[in-house]
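Colleague: Build the 3D model from these lines:
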Amino acid sequence: MTFRLFHLPQKPLLDALRCMENPELIAISMLSSKCRETVKSLNLSLKRFVVTVNRKMSIYMIDSVDSRLRLSVSGIEMPGFRLNGLRVMTIGGSNDWNFEEIDIRKWIENLMSTYHCPEITSIEIQRTDLGELEDEYSFNLVCHAVEGIKVRKLNLDKPMNPDGIAGKYAQNALELFSKRTKYLSLSCNPYQREDPVKIQKVLMQNFNGISSFGPFSIDDILMTNSRTLRLNSSKTGVKDLNRFIKLWMAGSNPRLRFFSVFDREAEAETLLPKLLRGVPHITINKWRTYKTIVMGDEIIHVHNNRAIKIRRKDGREATILYITLPDDNYIIYIIAISMLSSKCREIVKSLNFSLKKFDVTVNRNMSIHMESSVYSRLALRVSGVQMPGFRLNGLQVFAIGSSNDWKFEEIDIRKWIENLMSTYHCPEITSIEIQRTDLGELEDDYSLKLFSKYAKFLTFDCNPYQGDDPVKIQKTLMQNFDGVKSRVRLSIDDILMTNSRTLNMHNSNFGVKDLNRFIKHWMAGSNPRLEFLDIFSKEAEADTALAKLLKGIKYRKTEKLRVNEVIVMGRNIQIKWSRAIEIRRKDGKEATIDYIPLTT
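Modeller: From the prediction side, this is the model:
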């Protein structure tokens, strides 16, 4: 089969491919080995490549910029596990894509090769509840598709009854993948009713991290050879933990760097004396924050004012922290108690609870999403707010397992939020998310008016001033944000008025000439705080884009491949520069331009 596109010279061909979307590139890469190598030369890369298996198999891809793509496999038939169709889901919608039959293993290998993936980020095995035939089929499908490929993390998702078919399915997945993965996440112990030696054979492997809802015994834990171990449920009591500490000090679990165990049965008043009985230790009564990286990418911050130092026989030291983990109902009671008086609030504050997230969502109601520094998640949906005074008299409380209505005497909503933040030592609201209400003109632009002056980061999906004077949106953009992310069509004049450190534009309405104008203005001194600009535009002509972009600009080319880390919207991202262009502004500040193929 001849394909006219590939009759083009190499440079115009690559420019044309850079304008294509992910599904098109995937399809082209399957035509021949030459096509695959050509697409590979674009140096596309992924942050995540996740394989999910439930009733179907799907691939979830996140590229090195911000695009998200989910490919749901359909039409797989025995024997041979050949597929003839995909459901392609992007940010903007979904489409069905049909093609000639191809072996699913070959298709996954081609994807990984095209996107330079050395490993599958995660394989997520989800419970199917379809009976023995389907579980066996799904397992055989996974074996055929990814056996032998390097896997970073195995995730046995959703509770699986150890006595049922799903439990057998989980056991098979463990036996197949556990020896080839760095991280293991378990929703249960699939060998719970069988010989404990079986799960211990899994745990003794050299994982970098294990996270599990267990339950595991102290003997299981002593057999673990992982660097980090986090158990949300266990069979261990204080005496068992005391035994573990003594054995660790004597030399057990030599690779262990972090161990977290969650147990609701421990009595706080008598726990520490029992835990430390016969253990040489030093108590440090000093408030500090402890930071740990768990499961490769999750950073845990623990705030505590009391730490216990112990030392093992090889000289290595460890710190023991005893953290109060209230259940969600207890949190509700604590919130209620803290509202009784200023004295009650100070007593509750002295418990030193802390939060990782305190998010406020506004749509037709207002809701608060709270996530503690360890595990608890709680959503509080405000109800009964009446004008005037914005006083509320009820909450709908969503915990992990249930929801309840909570009624009380009227209170000003501002006072209620301030009390929550004070009780949980929150210096700031993590995020305010204003969702479309479709309730009329009143709601349209009030979010920008109300909150933009107080936020470090701004994300918006529409321009509420689109039909008005453009000066109104520019007054928002010129504020000193740390990051702005927009999917709306803004003009080059809007961008020139932006005073943010980072700016992500996913739907711009200007071409290469406008970008050339922006670069010249930046080199002359505009946008002095700007450190990172990411513009996504499908309208640029790839074959002449660079020539037009750099017209009248002094620059220096570098062909060296390099990777830079940039903090965007509060998160670290890695950017691979393949053909960088270096420019310098009049104050000596340098910038790097790269024309990256942004596919959706």
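Colleague: For the rest of this, base every contact and every neighbour count on C-alpha atoms.
Modeller: Will do.
Colleague: just the strands in the stretch 101-250 of the chain please.
Modeller: Along the stretch 101-250 of the chain, counting by DSSP state E, counting those that start in this stretch, strands occupy 120-126, 151-157, 181-186, 209-212, 228-231.
Colleague: other SSEs contacting the second one?
Modeller: With contacts taken as 3 or more C-alpha pairs under 8 Å, 6 or more residues apart in numbering; DSSP states H and E, strand 151-157 sits against strand 120-126, helix 165-177, strand 181-186.
Colleague: next one: the longest one to chain centre, how far?
Modeller: In other words, helix 165-177. 26 Å (C-alpha atoms, centre = their mean, to the nearest Å).
Colleague: Distance to F457 and mean neighbour count added to the strands of the stretch 101-250 of the chain, as a markdown table?
Modeller: As requested, those are arranged in a markdown table below (distance: least, C-alpha to C-alpha, whole Å; neighbours: other C-alpha atoms under 10 Å):
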| stretch | distance to F457 | mean neighbour count |
| --- | --- | --- |
| strand 120-126 | 29 | 21 |
| strand 151-157 | 31 | 23 |
| strand 181-186 | 32 | 22 |
| strand 209-212 | 32 | 22 |
| strand 228-231 | 32 | 21 |
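Colleague: How about the helix or strand harbouring R48, which residues are buried there?
Modeller: Counting by DSSP states H and E, the element that carries R48 is strand 46-53. Of the residues in strand 46-53, 46, 48-53 count as buried by neighbour count, 16 or more other C-alpha atoms under 10 Å.
Colleague: and for comparison, fold this next one:
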Amino acid sequence: MEAGDRHPFPLLRLSDDPLQLVVLLMRRFDQFALSLVSKRSKEVVKSIGLSSRITIKVDEEEVSIRIHKRITENIRCSFADDQVAINNLPSEMVKPTVTSTRGRHTFTRSRKGYRFEDWLSHCLEVFHQSKVTTVFFERLIPHFKSFRKTFESFTILKIVREYTDEEARDLLKLFIPVKKLYLDCNPFTNKDENNKLLQEVFIQNFNHLDLNWRSSLAIDNLLIMNSKVITISSEKLSEHVLNRFIKHWMAGSNPRLEYLELSSDDDRIINEEAVLKGVNYQKMPSTHRRYLENPPFINNPDYAYIDGGYDVRRADGTTASVLFNEYVYFVLVVLN
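Modeller: Here you go, the predicted structure:
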């Protein structure tokens, strides 16, 4: 036998215990590939307790199921548009391309009885997830209403392009409710700040509403938002709007709000006196640090505590602190 010769190893002839030990030493991509071979191999891979977030992304080129190891994407299962509507093709015609991180390894295959929803269910089961984490839309696909039926609950909806008002309404109606809604732009053709369709979105009970668009935001829209956490990056927000919001909050508006963060591309320095004009507040010294228990904005560890701030109180005794800094235009944190 010459050096470098390779012979196949009868992996699946091993009994369960040694097979499990071998699988533990495999790369994540190979573990996933093995889970597709047979029912037994799937159960062995499941038995080693892998855990990965599962997301769905609809981008300009494909629809994909994405498997994430820690914070990075590790495996991508890519489907053509006509393969993701429910019960539209025989399973042998559903052949996703499975690719590892950075495209180093890839294979394409079908699996008897597996349509898109079955591939997704397989991923969730193998990686011990009860539901999809995020559904990400860069475009609408044909038969997207049928596509919605291929999975049940998920946590985060991200929309990053504009649609016609009818498309946006249908999309949001189908995919809401969710815990977090991320809009990278105003998805509606009608950009009027008083667009009723947009207002229907704002009044939803999200845990987190994240808006990132280059247009102004009216005070009336801020006041109808019913989310616990609101983060907004907009073209500009005036001191007058912020002043009115604080006063409305003190009078009882936005009762679910726990954290509001507003940022802007405007490089000018905010006039804190104008924001706080006519507001009854207590200024806390910058050396006064307060730690927050179970902060709703845990993804931003810088705000697990606050230094200083301007404390304001509403009629029911609820206290919030208003903060300004060079990175974030305006922050309001509810303290109790």
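Colleague: Could I get the helices and strands packed on strand 151-157 of the first structure in TSV, plus columns for distance to P196 of the first structure?
Modeller: Listed next are these as TSV, based on distance: least, C-alpha to C-alpha, whole Å:
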stretch	distance to P196 of the first structure
strand 120-126	22
helix 165-177	13
strand 181-186	16
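Colleague: Relative to N206 of the first structure, which of those is closest?
Modeller: Proximity to N206 of the first structure (C-alpha to C-alpha) singles out strand 181-186 among these, at 7.7 Å.
Colleague: Give me the contact list for that closest one.
Modeller: 150-157, 178, 206-214, 295-296 (C-alpha atoms under 8 Å, 6 or more residues apart in numbering).
Colleague: relative to strand 151-157, how tilted is it?
Modeller: 10 degrees (axes from the mean of the first three to the mean of the last three C-alpha atoms, to 10 degrees).
Colleague: ok, I54 of the second structure to G309 of the second structure distance?
Modeller: I54 of the second structure is 39 Å from G309 of the second structure, where distance means C-alpha to C-alpha, to the nearest Å.
Colleague: any idea how far F6 of the first structure is from L13 of the first structure?
Modeller: 7 Å.
Colleague: Average offset of the next helix or strand after the strand holding R48 of the first structure relative to the second structure?
Modeller: Next in sequence after strand 46-53 of the first structure, counting helices and strands by DSSP H and E, comes strand 57-63. In this overlay with the second structure, the average offset of strand 57-63 of the first structure from its partner residues is 2.3 Å by mean C-alpha distance after the TM-score superposition for the first structure.
Colleague: so where is strand 57-63 of the first structure in the second structure?
Modeller: Per the alignment by TM-score structural alignment, strand 57-63 of the first structure matches residues 63-69 in the second structure.
Colleague: All the helices of the second structure, residue numbers only.
Modeller: 16-24, 28-35, 39-47, 116-126, 144-148, 165-175, 196-202, 219-224, 239-251, 272-275 (DSSP state H).
Colleague: list the buried ones in the shortest one?
Modeller: Read that as helix 272-275 of the second structure. For helix 272-275 of the second structure, by 16+ other C-alpha under 10 Å, it's V275.
Colleague: now do the second one
Modeller: Using 16+ other C-alpha under 10 Å as the burial criterion, the residues of helix 28-35 of the second structure that qualify are 28-29, 31-35.
Colleague: same check, this time on the longest one
Modeller: Under the neighbour-count criterion of 16+ other C-alpha under 10 Å, helix 239-251 of the second structure has 239, 242-247, 249-250 buried.
Colleague: try the third one
Modeller: For helix 39-47 of the second structure, a neighbour-count test (16+ other C-alpha under 10 Å) marks 41-42, 44-46 as buried.
Colleague: ok, H143 of the second structure - how many residues close by?
Modeller: 14 (other C-alpha atoms under 10 Å).
Colleague: How about I331 of the first structure?
Modeller: 16.
Colleague: One more: A304 of the second structure?
Modeller: What A304 of the second structure shows, counting by other C-alpha under 10 Å, is a neighbour count of 16.
Colleague: ok, now Y330 of the first structure?
Modeller: Y330 of the first structure, neighbours per other C-alpha under 10 Å, totals 11.
Colleague: The second structure: matching residues for the helix or strand harbouring it?
Modeller: Using DSSP H and E, Y330 of the first structure maps to helix 328-338. Under TM-score structural alignment, there is no match for helix 328-338 of the first structure anywhere in the second structure.
Colleague: That helix: which residues count as buried?
Modeller: 328, 331-332, 334-335, 338.
Colleague: Farthest pair within those?
Modeller: D328 and S338 (15.3 Å).
Colleague: Let's see the distance spanning stretch 22-40 of the first structure from one end to the other.
Modeller: 12 Å.
Colleague: Comparing the lengthiest strand in the second structure with the first structure, how large is the average distance?
Modeller: Longest strand in the second structure, counting residues (DSSP state E): strand 281-291. On superposition with the first structure, the mean distance recorded for strand 281-291 of the second structure (mean C-alpha distance after the TM-score superposition for the first structure) is 4.2 Å.
Colleague: just the strands in the stretch 501-600 of the first structure please.
Modeller: Using DSSP E, counting those that start in this stretch, strands in the stretch 501-600 of the first structure cover 502-505, 532-535, 556-558, 562-568, 571-577, 580-584, 590-593.
Colleague: Check those strands for me and report the most buried one.
Modeller: Greatest average neighbour count among these goes to strand 502-505 (a mean of 21), per mean count of other C-alpha atoms under 10 Å.
Colleague: I'd say S234 of the second structure and N186 touch.
Modeller: No: between S234 of the second structure and N186 there is no contact under C-alpha atoms under 8 Å: 10.7 Å.
Colleague: Find residues that contact each of the two.
Modeller: With C-alpha under 8 Å, 6+ apart, S234 of the second structure and N186 have common neighbours W213.
Colleague: State the distance from A27 of the first structure to L86 of the first structure.
Modeller: Counting by C-alpha to C-alpha, the gap from A27 of the first structure to L86 of the first structure is 11 Å.
Colleague: Ok, S447 of the first structure next?
Modeller: 39 Å.
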